[in-house]
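Student: have a look; sequence and predicted model below, questions after that.
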Amino acid sequence: NTKSIILYKFEYPYLIYLIILNAVFYLIIIILLNNIFIMKVAILFTLKRDSLFFPNYLKRPARSFLSIFKKLIGKISSLLLT
């Protein structure tokens, strides 16, 4: 009986941790794919317009990705700490 209780206590948080990791992994992949799509659209727009507009457009998706990533890390750390 004691062994099963110990195993259950060990496995339960571990499962939650795995689920969180999985969710984060998929979110990051989705965000990255979104960014690639935004970049492609931006490149198409800039090719049609002028090259001066080009660098600003490329910087924007990266910034948004970083901010989203930071927010995710903050949320996960707060979840793990509590």
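Tutor: In hand now; what should we look at? Numbers count the residues shown, from 1 in each chain.
Student: okay, CA-based contacts and neighbour counts for the rest of this
Tutor: Fine.
Student: setting aside sequence neighbours, what's the nearest residue to F54?
Tutor: T46 (5.4 Å; C-alpha to C-alpha, 6 or more residues apart in numbering).
Student: surely that neighbour touches L58?
Tutor: No - between T46 and L58 there is no contact under C-alpha atoms under 8 Å: 9.8 Å.
Student: also this one, for the comparison:
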Amino acid sequence: MTERIRINLSVDKEMNDLLTELAELTGRPKTTIVKDFLDNMQPAMEMTRDGLKALKDNKSISPALQNMINLVEDGMKEMNEFNQEVK
């Protein structure tokens, strides 16, 4: 199992209200919702990091941009499939 490192996080009232509502609707703790969201966002965050590193090193960001486009396209496909299942 991967070691988990605890971090402190502050959010504004609107975000807290949203997390509270999601927690109530799903029956899951707010911390789990935030952790799952961050886990799901990790590929996008890694691509952002890679693009920023490329910019900092004066390298082409085309590969990072293409990876981001692919990620968005994959997400859209998954959402379309989900919408079809729900109908």
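Tutor: Perfect, thanks for sending it. Only a predicted model underlies this, so the values are computations on that prediction, with no experimental measurement involved.
Student: give me the TM-score for these two chains.
Tutor: A TM-score of 0.44 describes the superposed chains when it is computed by TM-score structural alignment, normalised by the length of the first structure; 53 aligned residues with a C-alpha RMSD of 2.7 Å.
Student: separation between the residue nearest to F54 of the first structure and M39 of the first structure?
Tutor: In this view, T46 of the first structure and M39 of the first structure are 10 Å apart by C-alpha to C-alpha, to the nearest Å.
Student: try K3 of the first structure
Tutor: K3 of the first structure is 54 Å from M39 of the first structure, by C-alpha to C-alpha.
Student: near N70 of the second structure, how many other residues are there?
Tutor: 12 (other C-alpha atoms under 10 Å).
Student: now do the contacts for Y57 of the first structure.
Tutor: 39, 42 (C-alpha atoms under 8 Å, 6 or more residues apart in numbering).
Student: which helix or strand contains it?
Tutor: Counting by DSSP states H and E, the element that carries Y57 of the first structure is helix 54-81.
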